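Asker: After the sequence you'll find the predicted model.
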Amino acid sequence: MVGSGQMNQKQSEVSLYGRCLFDTPWEDQGTAKLWISAAADWVQIGTWVSEQVGMEPRLGMENDQSVMFWEIEGDSFVNLVSDWAGQPKSELALSLSPELDLYVRGARLATVAIAARDVLAFAAGSGQEWLRVFMHCLDLADATNPDWEAWGGGQGTFVAAWIPAWSKEDLRVLRAVLGSVAQQVWPVNVGTAGQENQAKCAGLAMERWLWRCIDWHARQLLGPAGPAESARLSASPFRVRYRGEEETVHHWQSALAVKNTSEQRAFAADGWLLWRMIHETFQSSGWRKNLLCDRSGNGHYHLEFDLCPPGVQQKEDSGQLDWQLRFYVAHNVWSVRARLSEWWQQPGRTWRVGREWLVEPDSWFLPALQQAGQVAPEIAHSLQHKAPSAAQIGAQEVVHFLTETVPELLGQGFVVKFQDLQNVSLQDIRIRVRVGKTRRKVTLPSRNGVGERTGEGFFETNQLVEFDWTVAIAGKEISREEFENMVRQRTPFLELEGTWKLVPLEHLWEALQPLRQGNRGTTANLLSLTRSLLQVEAGMLGGAALEVELAPVAQGLREAWEGLLSHQQPPQVAIPLEFRGSLRSYQAEGLAWLVHLRRMGLGGVLADDMGLGKTVQVLAYLQYLKQQCLAQGPHLLLCPTSLVTNWRAEAGRFTPALKLYIHHGADRNNLDDNGLLPLDRELTKGCDVVLTTYATAVRDLDQLTAKAWDVVTIDEAQAIKNPDTKQAQAVLRLHSHHRLALTGTPVENRLEELWSILQFTTPEYLGSLAWFRHHFVEPIVSRGETRVAKQLHQVLQPVLLRRTKMDPDIRLELPDKWEVVEYAGLTTEQAALYQAVINRLFAGLNETVGPMSRRGRILTTLVRLKQVCDHPCLTSGGSADAGRSAKLRRLLDLLEEVVEEGEAALVFTQFRGMGEVVCSALERRFGWRPDFLHGGLSTGQRARMIEDFQTHVNSPPVLVLSLKAGGLGLNLTRANHVFHFDRWWNPAVEDQATDRAFRIGQVRDVQVHKFVCTGTLEERIDDLIRSKRALSATVVGQSEGWITEMDNESLRDLFSLDLPAALEEED
């Protein structure tokens, strides 16, 4: 290529013209003509062009002017133009005319399509008109229009070619632009020799030129085909991508790979077979009439609305401060748009938008405006005027438009922009709460029998404070009265430094609600205000902040609130010297947290997962109090009977310096020689910790309430989840300085359980039960409000510490566990019994019965159905043979694999009778009978079973447990398989049972097997159990009572037996 530096300035300004003409047959390769004006320097310029095209020029006429011209073949022209397309215009020796430059742009698009592999292998009958072939291509993409006649039904001669696929929107957009420019630049008869009246021929000529360029480029990549090059062809991205008759495909591939298009590109093939293959590949292409033939812009433009606030737009007709919604036509890919007001000023039916000419675009944007007008009355009103280009929105209507109309417009796919309307930066929003003087309210003696916390703490319930709040936005402070007025008038706008800003009014108002609810005006109980501030903080959008300012008279509260906000990182505490053992890092943090709570005067719930060492953390805390001489009396610890042995052993191991007395057993009420009860005698001797059970505490409440305890700790605190039970009311009456609750499941079924536990540890922290239900339970459970769930989570942070085995730092110390559902069917006997139970239920429900009777029948049926799924003998008696239960047979088979691998397993069942059946079945299968740990055993018997199983002494590798008796506080890490033979309604209970094996100390992966009988209630309830986990995970589920509230039809759907799915084939 001769550079422009070799030619003078005058010569470099000479334009080279060019045109490519195609004959009627679609396979015609075309002939190109290049020319320059005779007025130019014919010698030097002509020589340069001749070198480019490889031939000498001739003289002739073009547009009534003498020209020097060259006629070249189509391949040569494509090659030449493609060469120019790869060079900057500045490097060309002479400028190209707009007409010729458009060929260069088309060649450039072809190379992009090739690089994107957006091409199709194609073939059509020889001699057909190109326009007819083009229309056939549009029909090929229509799966409902199998138009194969154009290819014929028998043997024929076809021509192969590569054509664009147009499957990518950005390539279709560029195609449309080139076609639009071609209509403006190319003459009417360009591209088609002898046809001057072809409709839209300039745009179609560009399409044909793109076909020509793509076919040429693809062939250059492939080269000639042959048997020796089959491997290279099959690896090429441009090979035929579908299967067919081998000979046809081979000839087609060969014709597609011909490098020189002047050579033979025709091949013989069966027309119907060829059409079938082509038709298949066109389905995923962009060959759609609405995408390729529409010139109005409907395919790649959309209607867009732009809302302009007052003071921004320059109004011509009035000085009103109405907001204006402007209408635009905007491009789907490029940042190009134009106002509709420009369209109405066009003299004709074409409109240039960016680089593209749109023809009759009102054919689609006017219907779109009418559709938008069905949502927005303002837009509908604008359509009543001639040439609608904007809608006026009154100042009082803007809020409704933004909050109601805009979301509907967005929902229907419209684009609405707020060009000059800025949202207030969240970093510029502050809620400021100013706390004034404090005072104590006068309290009367308790009449409800609730025990008191002795000693002083910051957060006493009789501490009252005065407060007020304001909202500061970008430095502009808005008083409480002003902000409430903005809310009443629904005007979430502020003009700040001459610019209108949108304030998240609704969100701020929701975030402020806790300060307005539960507090009497601007005076609040200190504990209630603390809770409200935590709720406000949780409700704030990211970046916005809550600021608490203390008046000089309230500076005494600073330490309290700073301590409260540091609940996640309390000051470190040295591990007591007389504590035998070590604490993991998270356990040391738990010790520090307990000490921190005591300093703040707050009780707390230690809610770590089962197996993370809650017992050890509490023992370390009690030892710390003794070492620091902080204990104000003995400590009281309550737990279920099954955990007494565990607490005694752990205390002896880790804190032998603590004197422990177990207040349990029949001799606890026997007087000694001095007339003292054992409890009094041990306290007189300096006992540090009294350990008792919930049941004993209820019976000996008078003794226990007569003492002033330092720390009262309740283990497995879900035992008081129902505040109306005797044991819940009993523990509330205990007098203490500090209260702690331990539980791995703060919420098993209902959020009210959480309130009951917190009412013990920190009375009134969650308000009254009615208040808690109104402000937390109903929004979270009934309405699923995640915002309120987040607030509750934040409120609980200071007084509830929960770590799980899935926490990254803790998970490193535990093996993985995974769950698998083991499906079993029903025997014929089981299926018959199952159906009989259902029939009896609905026969009874059809009778007129009261609500309580109806609930009782339903709950009884639930139990019966689970028993039938377990084994028929549980309901109808008879033999306990495993052959009567498909589920039992499945369990035995799985346990056989466990035993063979030298592993161990726990088997949980909620029915004692089923536990005995499992033990007998295992004895018949393996020759040994496993232990069965259930509620009917004494504490000593349970301890022996657990010790034997853990130490492998006289113990088979399987331990059977009842779900309730074996689901609390036991370490059974020998097992790495857990089988839930029958299912509980509550996932938290199942997880507790699983955690007997999945605890610290476990060195192997734990596999959890959950049995489900297909086609039965168990299969349907399995899905319900999984979904029920969400509530517990959100804030720390409802009991099976919800089933009893179903109508009969819903019950029938839940209980019904899907016999084909349930019945298991029997030998």
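Answerer: Ah, there it is. Numbering: from 1, shown residues only.
Asker: From now on I want contacts and neighbour counts done on CA atoms only, so please keep to that.
Answerer: OK.
Asker: any idea how far the residue lying closest to R1020 once chain neighbours are set aside is from L1017?
Answerer: Of all residues beyond its chain neighbours, the one nearest R1020 is L1054 (6.9 Å), with distances taken as CA to CA, 6 or more residues apart in numbering. Summarising the geometry, the distance separating L1054 from L1017, computed by CA to CA, to the nearest Å, is 6 Å.
Asker: Check T641 too.
Answerer: When distance is defined by CA to CA, T641 is 34 Å away from L1017.
Asker: higher neighbour count, those two?
Answerer: Higher neighbour count among T641 and L1017: L1017, with 21 against 18, using other CA atoms under 10 Å.
Asker: So that one sits against F1055, correct?
Answerer: Yes. Between L1017 and F1055 a contact is recorded at 5.2 Å, counting by CA atoms under 8 Å.
Asker: just to revisit the earlier point, please spell out which residues along the helix or strand hosting the residue nearest to R1020 are buried.
Answerer: With elements taken from DSSP states H and E, the one containing L1054 is helix 1048-1055. Of the residues in helix 1048-1055, those with enough neighbours to count as buried (16 or more other CA atoms under 10 Å) are L1051, L1054, F1055.
Asker: Is it correct that V435 is in contact with V548?
Answerer: Yes. Using CA under 8 Å, V435 is in contact with V548, at 7.3 Å.
Asker: Between the two, point out the one with more neighbours.
Answerer: When V435 is set against V548 and neighbours are counted by other CA under 10 Å, the residue ahead is V435, at 23 against 16.
Asker: tell me the secondary structure for the nearest residue to that one once chain neighbours are set aside?
Answerer: With sequence-adjacent residues excluded and distances taken as CA to CA, 6+ apart, V435 is closest to F467, at 4.3 Å. Here F467 takes the strand state, with states given by DSSP: H, G, I helix; E, B strand; the rest coil.
Asker: alright, now check it against this:
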Amino acid sequence: MSAESAEGGAGSEGSAGRDGEARAGREGAGTAVLLLPSTARGPVPSPETGIEAAGRGIKLSPWRVPVLVVPGSEAMAVLGELAEPSDDWLASSDLRYLCVLAGYACDLARRGRMLPQLVTEDGVATARWRPVLTGADAATYRDFGAGMPPSVRAAGDGVAVTLRNGLDHLVDSGARSVMPERILHGHRAGPRAPLPDRWIAALTADDPTLPGARPAEVRELRQALDDWLRAAHEANGPVRVSFRLFEPEPDTDEWGLEFALQSAEDPSLYLPAEEVWAGGRFPGLPARPDETLLAGLGRAIRLFPQLHVALRDQEPGRMAIDTAEAHEFLRSAAPLLQAAGFGVQLPAWAGRKAVGLKLTTRSRKPKGTSTRAAADSGFGLQELVDFRLDLVIGDGVVSAEELAELARLKVPLVRVRGQWVELDDRQLRAALKAVTKRREGELTAGEVLRQVVDGGEEDLPLVEVDADADGMLGDLLSGQAADRMEPVPTPASFQGALRPYQERGLSWLHFLTRLGLGGILADDMGLGKTAQTLSLLLAERATTHGTDPSATAPAPAAIPSHRRINPTLLICPMSLVSNWQKEAARFAPSLRVYVHHGGTRVRGDDFFDTVDNSDVVITTYGTATRDLETLKKVDWGRVVCDEAQAIKNSGTRQSQAVRAVPARTRLALTGTPVENHLAELWSIMDFCNPGILGPAKRFRRRFQEPIEIHQDEDAAAALKRATGPFVLRRLKTDKTIISDLPEKNEMKVWCTLTAEQATLYQAVVEDMLSEIEGSEGIQRRGNVLAAMTKLKQVCNHPAHLLKDGSRLPARSGKLARLEELAEEIIEDGDKALIFTQYAEWGALLQPYLAAHLDRPVLWLHGGLSKAKRDDLVERFQNDDEPMLFLLSLKAAGTGLNLTAANHVVHFDRWWNPAVENQATDRAFRIGQSRNVQVRKFICTGTLEEKIDAMIERKKALASSVVGTGEDWITDLSTDQLRELFALDPAAVR
């Protein structure tokens, strides 16, 4: 992509860019000004290309770029085609986002979640369809806003405007595709026909415009349509009417449907209708509760006409219905009411697939044969095993005779062995067909595994894998392989002791390797994935040499060439190369390690000779991409990807390159197998076991969309069952996993501003708010970010904002608190990590603290070479002298082991909890023997305190709300920003 700088006046350029886009809409191509991450050399390449940015100092800058504009009427068709993966081009995150948004729009249109409207476009009245977003649809819409990639809003219109405009166009296009026929038949309304008739015809016509419409008629019709749309959204208020279905008592056929008022924000706030009529009050509801209840029931009757029976009562509280009516409510009314924003509470079994299959397997190995002995004797995926599939309804296995009786009764809602279940006709037919097939016999282990992943048959899912299944396959399918199988002891050549859970991890890895399967070791950060991997390599080599894994392995040089295990290729981020090198030397010194990275790496025949004499070859993702053709020529025993989230986007060059490296087995190491969406899990799983989850398109249709869009619990359970055999996940907060990891004590340290800081803070607020009010688009966004940066700099220190080289003492509340804390830490003989997101502040702080404390203060930032970085880490970890380690958050937030510190200080906050936690985990990890004190500095009464409070209020959603850093704040209104930035008098000391 070629791009021309749009320096000087981003606001006017942005306006010109939008005009350019309007012209391009008619002509097909043009240019637009977009706000892009940039260096001095130009826009930064998209992350999906795998190309690293050249230069330093990345910031948002306006650039005029060529664009191809797709009219709104064609956008749906274009995105539908682009949603299909291709080998010829690479889809970026913004395109994938828009494809998912288009699917959401189609789903809204198919479910009728839209209303016809009359709008004015370019001065012409136009018939359009608009989405109705209530209930679960409104929640999904908010999720789309929180998850919007920055590049989608690069034109500077903000999240709210961009999302609303995009969804409006896509829903209109989707509505016309699902309703190609005219709404009213007969003669098509001509130009002189009444406006309502012309409008109805235009709702499905190729041309939606209504030229020549008289303004008075347009206003009258638009008013009625606007009222209609507004009424459709009324159920989405803070208090909603709720319906609760009760099962009948034994031996009766009378179900109960209770009405109530319920908080939309906190569903636990629930007031039954009987209490409403008894004078009960609802917290925070200004109107009379009885009026709110009757108004809601009046709206609901359009979706559930049977309510008219209950509304004959002056004080409706509940209604009695029979089983057939209860089924009709479950099948038809409940989904409509939920989608419209009403509360609906159903029995726990409602909506679940009642009919399914239960798989049980039995191995054919002789009794008394150990799991390892079976593996050593050649057991693998081609081995025959006995299997049985049983039919399950609800929680119990049923016979063919019982199933036939249920089918004969033709009752969709029945009580089976004391439990109510909803029987789907299609599933019943599939179950009756299934009982006529062979439901037991023999299959290969691989065929059984495929059944588990595929999930049974169409319309008849696999609901359970018998945890009592025996043998290697039973161990694998149980989801408890690491705990059930015979343990592999720590290799004698391993210099250290594995913890019990790590030995279980070693056993699981060893087990998968014997079957020729790959896996994801997804242990929490700091639980020792490196040590488990190195112990696996040692155990394999000991076994291959004809000895027990616990025996001492012979020196590598003495291994005959015909008995050597092919080397392991380990791919990791550059920041972890030294860590792997050092950990291998520490835990597995008998392994021959070669680092293939940098300009001095060997090439050609020298490379192959070096690999032949190595057990482990360590390289980086970037080097693996560049040297792919060379790496493909080696017969690797295993490829290991550390920090495997680096290949979470399957379409990137980096991910495709790693997949192309041949190996007998593959292993992914990551503490976060899913960071944003389930496609990432598919990508990592497809690396470990190519094709195991099927094509990406099928995975998206079967798992990703049902789980992410519709929160389908059955699909989530099926995915967990399909991936469970290949994923081992343990958390360090689980005391059953590790009981001796010290505690992590987090606290907030409240600091006050000095008078000088308060004066500067107020001046910045007044100055920046006036600029924000007078700007829009890209310019407004930039001004908000600039205001936040300046205010955070003031909170750090006046010299940080002014950049005047002035003195530091006695001018900052934060710095004064840090001085006190640092003195205590040094006096106690401890070490501390101090994180700042500003390299310029760290450069000021480091010499000042070193002089003030008369102790070493190390300073790690992005401008250091790898060798210097390693030297600093080595010194901090091994020098006994108390000291501080000042670190740039971006340069040191991941990939470092700094367990010598038992104090962590976040001097200025990065408002993304995940980023802060990753930085904290540099100290809070395996190897830490003391409790870790984590302190987060916050200036009271400033935006720091207010943003912290916002995050606390939404802690469950914090990662999605602030997952992209601080960009979400730029979409706040000016009044909200004024409240956020305002200085509280209590902030000054």
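Answerer: Right, received. Where do you want to start? From a predicted model like this one, the values you see are computed outputs, not experimental measurements.
Asker: what's the TM-score for these two chains?
Answerer: Counting by TM-score structural alignment, normalised by the length of structure 2, the TM-score of this superposition works out to 0.54. Behind it: 640 aligned residues with a CA RMSD of 5.6 Å.
Asker: Identify the residues contacting the helix holding L1054 of structure 1?
Answerer: Contacts made with helix 1048-1055 of structure 1 from outside it, assessed by CA atoms under 8 Å, 6 or more residues apart in numbering, are listed as I838, F842, L845, T1016, L1017, R1020, I1043.
Asker: for the second one, what are its contacts?
Answerer: Under the criterion of CA under 8 Å, 6+ apart, the contact list for F842 of structure 1 reads N1048.
Asker: Check which residues of stretch 596-611 of structure 1 are buried.
Answerer: Taking 16+ other CA under 10 Å as the basis for neighbour counts, the residues of stretch 596-611 of structure 1 that come out buried are 596-598, 600-611.
Asker: Next step: the residues you listed restricted to strands.
Answerer: G604, V605, L606 (DSSP state E).
Asker: Translate the first one into the numbering of structure 2.
Answerer: In other words, G604 of structure 1. With TM-score structural alignment as the criterion, the equivalent of G604 of structure 1 in structure 2 is G519.
Asker: I'd guessed its match sits against A668; true?
Answerer: Yes. Shown here, G519 of structure 2 and A668 form a contact pair, counting by CA under 8 Å, at 6.4 Å.
Asker: measure the residue nearest to V435 of structure 1 to R432 of structure 1 for me?
Answerer: F467 of structure 1 sits 10 Å away from R432 of structure 1, going by CA to CA.
Asker: Who has more neighbours out of the two?
Answerer: A side-by-side neighbour count of F467 of structure 1 and R432, using other CA under 10 Å, places F467 first with 21 against 18.
Asker: OK, contacts around that one?
Answerer: Neighbours of F467 of structure 1 in contact, by CA under 8 Å, 6+ apart: V433, R434, V435, G436, T522, T523, A524.
Asker: Buried ones only from those residues, please, as a ChimeraX command.
Answerer: A single ChimeraX command is used to select the members of these judged buried by 16+ other CA under 10 Å:
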select :433,434,435,436,523,524
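Asker: Any chance of TSV for the contacts of F467 of structure 1, columns distance to R944 of structure 1 and secondary structure?
Answerer: Putting the contacts of F467 of structure 1 into TSV (distance: CA to CA, whole Å; DSSP: H, G, I helix; E, B strand; the rest coil) gives the following:
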residue	distance to R944 of structure 1	secondary structure
V433	60	strand
R434	61	strand
V435	59	strand
G436	62	strand
T522	61	coil
T523	59	strand
A524	55	strand
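Asker: Please report how far E1018 of structure 1 lies from P956 of structure 1.
Answerer: Per CA to CA, E1018 of structure 1 is found 30 Å from P956 of structure 1.
Asker: The two: who's more crowded?
Answerer: Residue environment comparison for E1018 of structure 1 versus P956 gives the larger neighbour count to E1018, 22 against 17, counting by other CA under 10 Å.
Asker: Quick check: end-to-end length of stretch 339-358 of structure 2?
Answerer: Here stretch 339-358 of structure 2 reaches across 33 Å from its first residue to its last, counting by CA to CA.
Asker: Next: stretch 511-527 of structure 2.
Answerer: End-to-end distance of stretch 511-527 of structure 2 (CA to CA): 20 Å.
Asker: Show me how far it is from its chain's centre.
Answerer: Its chain's C-alpha centre lies 21 Å from the corresponding centre of stretch 511-527 of structure 2 when counted by CA atoms, centre = their mean, to the nearest Å.
Asker: now stretch 385-405 of structure 1
Answerer: The offset between the C-alpha centroid of stretch 385-405 of structure 1 and the centroid of the whole chain comes to 35 Å, using CA atoms, centre = their mean.
Asker: Of all the residues in it, which ones are buried?
Answerer: Using 16+ other CA under 10 Å as the burial criterion, the residues of stretch 385-405 of structure 1 that qualify are P388, S389, A390, A391, Q392, I393, V398, V399, F401, T405.
Asker: Please give me every residue in contact with the closest residue to E952 of structure 2 other than its chain neighbours.
Answerer: Nearest residue to E952 of structure 2, sequence neighbours excluded (CA to CA, 6+ apart): A958, at 8.0 Å. Contacts for A958 of structure 2 (CA under 8 Å, 6+ apart) come out as N912, P913, I951, E952.
Asker: Please identify the residue in structure 1 that aligns with V488 of structure 2.
Answerer: Per TM-score structural alignment, V488 of structure 2 is aligned with V573.
Asker: wait, I meant S865 of structure 2
Answerer: Checking TM-score structural alignment: S865 of structure 2 goes with S938.
Asker: That match - how many residues pack around it?
Answerer: Tallying neighbours of S938 of structure 1 according to other CA under 10 Å, which is how burial is gauged here, yields 12.
Asker: before we move on, what about A125 of structure 2?
Answerer: The criterion is other CA under 10 Å. On that basis, A125 of structure 2 has 21 neighbouring residues.
Asker: count of neighbours near V616 of structure 1?
Answerer: Counted with other CA under 10 Å, residues neighbouring V616 of structure 1 total 23.
Asker: what sits against it?
Answerer: Contacts here follow CA under 8 Å, 6+ apart; on that basis V616 of structure 1 touches E650, F654.
Asker: what does A368 of structure 1 give?
Answerer: If a contact means CA under 8 Å, 6+ apart, then A368 of structure 1 has L303 as its contacts.
Asker: repeat for A900 of structure 2
Answerer: With contact taken as CA under 8 Å, 6+ apart, A900 of structure 2 is in contact with K831, F876, Q877, N878, A923, Q928.
Asker: same check, this time on N878 of structure 2
Answerer: Residues counted as contacts of N878 of structure 2 (CA under 8 Å, 6+ apart) are A900.
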